[in-house]
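Student: Predicted coordinates and the sequence they were generated for:
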Amino acid sequence: MMLKHAIKKSLIATSLIAASTVAYAAEVEVLHYWTSGGEAKSVAELKKIMEAKGVTWKDFAVAGGAGENATTALKARVIAGSPPTAAQIKGPAIQEWGQEGVLANIDSAATAGKWDSLLPKSVSSVMKYQGHYVAAPVNVHRVNWLWINPDVLKKAGAKTPTTWDEFFDAAEKIKKAGFVAVAHGGQPWQDATVFETVALGVGGADFYQKALVKLDQTALTSANMVKTFDTLGKIKTYIDKDSAGRDWNLATAMVINGKAGMQFMGDWAKGEFTTAGKQPGKDYLCVAAPGTDKSYTFNIDSIAMFKVKNPDSQKAQLTLATAIMSPEFQEVFNLNKGSIPVRPDIPRGKFDSCATKSMDDFAASSKANTLEPSMAHGMAVSSAAQGAMFDVIAKFMNSNMTSQAAVQALAKAAKTQ
């Protein structure tokens, strides 16, 4: 692994820097990429909780919706021997960092908070490295949502779609009415978000699991995968020409402002609607993407703790982990962010209809075994395989590449280690 090689190479530099670094008592430096409206509001609440506990919050925010920029910044800090106290990382990346020997054990906070009994095993296992907690889960996001502006739908004479045929019928009517049918940002992670949602809708949870989690070559080269790219190619025709490089929240703003009819995006998009003062069911609709009503692709945000030498910093880490899992923070963070609490014991009273549907669907999908980790959001495959697959999907979205060529390229990319 390139990261491991770089870290080993810098061991001497690490010891020199560590020896000369002055750590501040009771301070946490947190690297994260929660920078949009709803997200930033959520982080401010965590900062407030920490400061009330006598811990200074040093913000290390790195913009970029999928966290690529934050990951680059984190690698640079770890290689330089001065990791932040904590960082927003998730899924298989937690295991990758664990293998580098740089993550801190926070079992004492987990034991005191009874995390093992509170968290579903599918969640707790992701937060552990070699049986020990090294990260605290913040929330559960559903990825396979379709966000709709009902006024645009009404003006276009279209109805809320539940199937792909209905979706394209609605998209065509919206386009003919002079609106952008599909709000989208032409960034690799956004392209991959739409792709995996289409794959789930076209082939179902079993196909998704085989193709995008297990990276099974038969599934990756199947007729379902060809159909997935065919469907994605058709969606592409309803995206406006100015989408290249557009941030996801700006695409959401197009739906909020009535410039666009629909957007495929995880439920962090709801945080933008909430910040804009919009009400679900009235100003916007949240529906499962076509064909995915009985399934649930999830993305769990988490904060991993890095090894620090200062005893006060170590105590501050445990305070941070405890604060993240507190009912107080779980409620306020997820109300702002659009996600749902990772704790199942949080009262539902303050959560809106989109959130309660997400809670119900999460529980139902977990029971039906149709709960799937998001490939696009770093929950399913290694960062190397994910990056290679992103490249193929982005190329397909930005060229005249055929579905058959894309399928072969994706299957090859999935072999990347």
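Tutor: Happy to help now that I have it. Being a predicted model, the structure only gives us computed values, none of them experimental.
Student: C-alpha only now, for contacts and for neighbours.
Tutor: Noted.
Student: can you pull out the helices in the stretch 301-417 of the chain?
Tutor: Listed in chain order, the helices of the stretch 301-417 of the chain (DSSP state H, counting those that start in this stretch) span 311-325, 327-337, 353-368, 383-397, 403-413.
Student: how about the fourth one: buried residues?
Tutor: This points to helix 383-397. Going by neighbour count (16 or more other C-alpha atoms under 10 Å), the buried part of helix 383-397 is 383, 385-394, 396-397.
Student: Okay, one more to line up with it:
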Amino acid sequence: MTNRVLTLSRLAVAAALVTSGLAAQAGEVEVLHWWTSGGEAKAASALKATLQAKGHTWKDFAVAGGGGDSAMTVLKSRVVSGNSPAAAQIKGPGLQEWAKEGVLANIDGVAKAEKWDAVLPKVVSDVMKYKGNYIAAPVNVHRVNWLWANPEAFKKAGAKVPTNWDEFFAAADKLKAAGIIPVAHGGQNWQDFTTFESVALGVGGADFYKKALVQLDAGTINGPVMLKVLETFKKVKGYTDKNAPGRDWNLATAMVIKGEAGMQLMGDWAKGEFIAAGKTPGKDFVCVAAPGTAKSFTFNVDSFAMFKLKNEANVKAQNDLAAAIMAPEFQETFNLNKGSIPVRLGMNLDKFDDCAKLSAKDFVDTAKANSLVPSVAHGMAVPPAAEGAIKDVVSQFWNTDAMSAKDAQVKLAAAAKTK
């Protein structure tokens, strides 16, 4: 769209607001995010258009870097200097840490008016609150505990897509015998832990996962189930290839796409790679819950924290932004682009593919069954210091052939005490 057309459309909106007596409420929202890839940028544009339609000005504050580390460094300097943006992409326990600093706004007014408590699972809404008040708006849900498989590779090997860990290793043996790398993996600590938490969930179940990896309960970490989890996890390593260390996750996904590898344990952002390669779910690739986890769901939720502002017009714009993020229209547009599913319950999913529909069904079912759990690997479950310490132990165990599961268990218990 040309600047002239944009200007005209803004003038038209402004005129409409004047007519309705609301022009004084038009404000500016500055939004810090790291949605700079193609699909994500499209989604951010949709949010921008929604705000502009309400007469507000959108000030884009995009900081490249998929994990958001660079964005957080910039945000800290802005907040310290008393120049906070209206909203920033923050998630998980990080929200509580910012809230404790007293810099986040209470957006209960929007949440109550839009009935957020009724359309969000409690386990998600709790993450968005501090001392009972909403401080952030959730954008999407990524399911982390997925297994992606190449059906042609499985056919060639005479194997079946596994539903439990015994079947997983049986299929891996058949793939290996057929000259196919059984498991595509990228040796980075978050990828190691993505695999580890799926093993923990599949071997131990949701209650074990919560006690061991969310509550960091010493008795559970030191127990026999964790020992079995560690042994199973290390066994997976034997089915990866020697070039795995340091490989990016999307390159591992490409191995499955090409049929060089049979399987990958990765979150649903991997689906974006299959789709971008022109592949069709159910035909060219298979999406199933990681072995033993069909009745559980590890979630990774992106969200926007709202910072305290002084200008009333900007506060109104900020509230409109929070409402727009949770609106069905944006939830659909954004998640179709991102490969994730709407965080809002009860959405029409006609435009979504079969993997997303399965994810959405399991999201609802596991929320009711109390088996919807936060992903440690993706910053949703424990404070950053403890998360970093237990990730380091898991990667050290993965990469050290001489380390026994018992040794790793002792180190894991010590790491879990990190504050």
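Tutor: Cool, got the structure. Here the structure is a predicted model, which is why all the values come from computation and not from measurement.
Student: Same list (the helices of the stretch 301-417 of structure 1) but as JSON lines, adding distance to residue 225 of structure 1.
Tutor: What follows is the helices of the stretch 301-417 of structure 1, written out as JSON lines (distance: least, C-alpha to C-alpha, whole Å):
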{"stretch": "helix 311-325", "distance to residue 225 of structure 1": "39"}
{"stretch": "helix 327-337", "distance to residue 225 of structure 1": "32"}
{"stretch": "helix 353-368", "distance to residue 225 of structure 1": "23"}
{"stretch": "helix 383-397", "distance to residue 225 of structure 1": "12"}
{"stretch": "helix 403-413", "distance to residue 225 of structure 1": "7"}
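Student: Tell me which of those helices sits nearest to residue 101 of structure 1.
Tutor: helix 311-325 (16.1 Å; C-alpha to C-alpha).
Student: any idea of the angle that closest one forms with helix 327-337?
Tutor: Interaxial angle, helix 311-325 of structure 1 versus helix 327-337 (axes from the mean of the first three to the mean of the last three C-alpha atoms, to 10 degrees): 60 degrees.
Student: Mean per-residue distance, helix 311-325 of structure 1 versus structure 2.
Tutor: Its aligned residues in structure 2 lie a mean 2.1 Å from helix 311-325 of structure 1 after superposition (mean C-alpha distance after the TM-score superposition for structure 1).
Student: ok, how many other residues are close to the nearest residue to residue 266 of structure 2 once chain neighbours are set aside?
Tutor: Sequence neighbours aside, residue 146 is the residue nearest to residue 266 of structure 2 in space, at 5.7 Å (criterion: C-alpha to C-alpha, 6 or more residues apart in numbering). Counted with other C-alpha atoms under 10 Å, residues neighbouring residue 146 of structure 2 total 27.
Student: Could you do the one 5 residues further on as well?
Tutor: Here the number of neighbours of residue 151 of structure 2 (other C-alpha under 10 Å) works out to 21.
Student: Enumerate every residue touching it.
Tutor: Residues in contact with residue 151 of structure 2 (C-alpha atoms under 8 Å, 6 or more residues apart in numbering) are 262, 283-286.
Student: and the two most separated of the residues you listed?
Tutor: Farthest pair in the contacts of residue 151 of structure 2 (C-alpha to C-alpha) is 262 and 283. Separation: 14.5 Å.
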